Each structure stands twice: as structure tokens, then as C-alpha cells.
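Novice: I'll drop the sequence and a predicted model, then ask my questions.
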Amino acid sequence: MGTVANQVIIENKKVLFDYEVIEEFEAGIVLMGSEVKSVRNGSANLKGAYITLHSGRPVLVGSHISEYKGSTGVIIDPKRERLILMSKKEILRIGQKVKETSATLVPVSIYSKGNIFKIRVALAKGRKKWEKKNLLKERDLDRESRKIY
């Protein structure tokens, strides 16, 4: 049997600009019914979302998964909190790092791995406004230096 490639469906492109990524993790995400088809269609948004620990369980807060147009079943709140699936050992390790470094857990992307949806989570520190400006200046200088006249 051949291997199934990971297909990125939703990506949070602002994460790399707004945050300095320290470490990345792979986790599962709990989706209900029609949310699966909505994510597969790309009708989800991770902008402004973050992950917090509620009673020792990681939860995705601030994401938006639109209602699937063809669904006739139960209507699910598009902004509801979604449970993130990780091993207990990994949760404890991440929780400790968040407390030590005062970092944030942010979702980077949602992708399918076979028939299962996974979420890439980053332990990241927020960048200040001046750091973002310096980053843009550095990128512009790199582009200018790579130009061939």
C-alpha cells in the first residue's frame, strides 16, 4: 500500500509574522458532523485563534468553521471551542513550557493525514510592533540583494 501525503487544508499565514515560533507539535482535533466537510472545503479560519488549557485539556479557542451548506442535521456553533487531542505527557510538557517562557500556543495549520484531521500547533512568543517592522525591512533588503540587474 502507498503512503498518503499530508494535505494542508487551512493555514494560518499570519502566525509566522505575528509570532516567533519556538517549537511545533502535531495533534488531533475533535470535529463534529458537518464540520468535517466544511474543513475539507476550506471554509475555516484560524486567524486570531489560540489554544488554552482548560482543566488540563487543550482547547482551540477563536477559530471559525463555517456551517456546511448541504448539511440538514444539527446546527453547530461555528465559533465553538474544539478539543485538541494530545498525550497526557505531551500536555504536561507543553503546559510547563508555557508557564516558564510566557509563550502562547497557536494553531499553524489543519491538514488531513489519510482520513484523519490533524492540527499543527506552535509554541510561540508574540512579536512587538517594532520587531514586525524590522522583519519587513530585512525581507525587503533580502529581496533587493537577490535582484539581478
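Specialist: Everything's here; your move.
Novice: from here on, just use CA atoms for contacts and neighbour counts.
Specialist: Fine.
Novice: what's the closest non-adjacent residue to the most centrally placed residue in the chain?
Specialist: For the chain, P107 is the residue whose C-alpha lies nearest the centre (C-alpha atoms, centre = their mean; 1.8 Å). If the residues on either side of it in the chain are set aside, P107 comes closest to V121, at 4.5 Å by C-alpha to C-alpha, 6 or more residues apart in numbering.
Novice: check L60 too.
Specialist: If the residues on either side of it in the chain are set aside, L60 comes closest to I51, at 4.6 Å by C-alpha to C-alpha, 6+ apart.
Novice: please compare the first structure with the one that follows:
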Amino acid sequence: MAKDRNAYKLIANNKKAYHDYFIDETFEAGIVLVGTEVKSIRAGSGSVKESFIKIDNGEAFLYNMHINPYEKGNIFNKEPLRTRKLLLHKKEITKLVGAVSTKGMTIVPLKIYIKGSLVKVEVGLARGKKLHDKRHDIASKDVRRQNEREFKIKNL
């Protein structure tokens, strides 16, 4: 039985990023990890909620991504909040640097997932939302939910 090449297992999702930012463009990036970190992620423990991405000297780094220490890792475990390098193409990095230099743009991690045997991070190029934008999004979600409820009741 052949596996689908586009299939992936979601480990962590950054819902806060979708609430606080407009995501203009997304990139798929590899991440440099140690063996025990990979085992811990495969077990499903990782978080990108408070993490952010900076580009230093033409390389992208992920800060504050939390990976729980692997239970059986003992001395091989690394610090849970250490800085990790992201693997992106040079063209993607230059595109991100150019976009971040404009006002109000930032780079945020959106999700961590396992694709095949590799751990990947979805990186988003984002613009900050204002308070009225957030309120508008919440109101539109409420309207959508209400319509779904009415449709469900009507079709019973």
C-alpha cells in the first residue's frame, strides 16, 4: 500500500498566529533537530504558540519553540526552548528579508508536522491585525456558525 506524498501528521498548530495576523504567504521549511527531539515530536509533544522567527546572517532561526524532553533520552536531551535553525532556500530567505523590511510584516511559524520521515515547519509571512480587524473576524465566524446551526435544524 503506497502512502500519499502529500499526507502529513500535524503535531502543533499556531491558532494565535491566525488570530493576530493576516497570513499573506506560506513557506515549508525543514528544521534542524537532535535525535531525541525528533522522537519527542513523533510522540506528539511540541508547541509553537509563543515562538517567532528571525533571520540572522542569511539564515532563519526559530526561537522559543518548546519540545518536551524525550522520556528515555536521559543525557542526550537538549534544552526544550533552545534556538533551532530552519532550512529554507536562499531565494525564500531573501524574499522574507525583503518583506520584513517593509512596515508591519513579520515571520511566524504556523504549524509543525511530520511529512514522510521529516519534521517540517510551515512558516507564514504575516501582517499584524488591528483590533477592528479581529472584531470583524469574530463577528463573521459567529454569523457562519449561526447559519450552520440554522441549516442543520432545517434539514433534520
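Specialist: Okay, I see it. Please read all numbers here as calculations on a predicted model, not as lab measurements.
Novice: circling back to that earlier point, so who does the aligned partner of the residue nearest to L60 of structure 1 in structure 2 touch?
Specialist: For I51 of structure 1, the aligned position in structure 2 is I53, judged by TM-score structural alignment. Counting by C-alpha atoms under 8 Å, 6 or more residues apart in numbering, I53 of structure 2 touches A60, F61, L62, Y63, I107, V108, P109.
Novice: so stretch 116-131 of structure 1 aligns onto which residues of structure 2?
Specialist: Counting by TM-score structural alignment, stretch 116-131 of structure 1 lines up with residues 118-133 of structure 2.
Novice: the helices in structure 2, which residues?
Specialist: Chain-ordered helices for structure 2, with DSSP state H as the definition, fall at 15-20, 35-42, 90-100, 131-154.
Novice: the ones you listed: which one's closest to V48 of structure 2?
Specialist: Distances from V48 of structure 2 to each of those were compared by C-alpha to C-alpha, and the smallest falls on helix 15-20, at 9.5 Å.
Novice: thinking again about what came up before, hey, which of the helices of structure 2 is tucked in deepest?
Specialist: helix 35-42 (a mean of 19; mean count of other C-alpha atoms under 10 Å).
Novice: elements contacting that one?
Specialist: For helix 35-42 of structure 2, the packing partners by 3 or more C-alpha pairs under 8 Å, 6 or more residues apart in numbering; DSSP states H and E come out as none at all, with no helix or strand in contact.
Novice: hmm, try it at 10 Å
Specialist: Contacts of helix 35-42 of structure 2 with other secondary structure elements, assessed using 3 or more C-alpha pairs under 10 Å, 6 or more residues apart in numbering; DSSP states H and E, are made with strand 8-13, strand 105-115, strand 118-128.
Novice: what's the average distance of it to structure 1?
Specialist: In this overlay with structure 1, the average offset of helix 35-42 of structure 2 from its partner residues is 1.0 Å by mean C-alpha distance after the TM-score superposition for structure 1.
Novice: could you tell me where that helix falls in structure 1?
Specialist: Mapped onto structure 1 using TM-score structural alignment, helix 35-42 of structure 2 spans residues 33-40.
Novice: what sits up against that stretch?
Specialist: Residues external to stretch 33-40 of structure 1 that are found in contact with it (C-alpha atoms under 10 Å, 6 or more residues apart in numbering): 7-10, 30-31, 41-45, 65-78, 110-112, 116-117.
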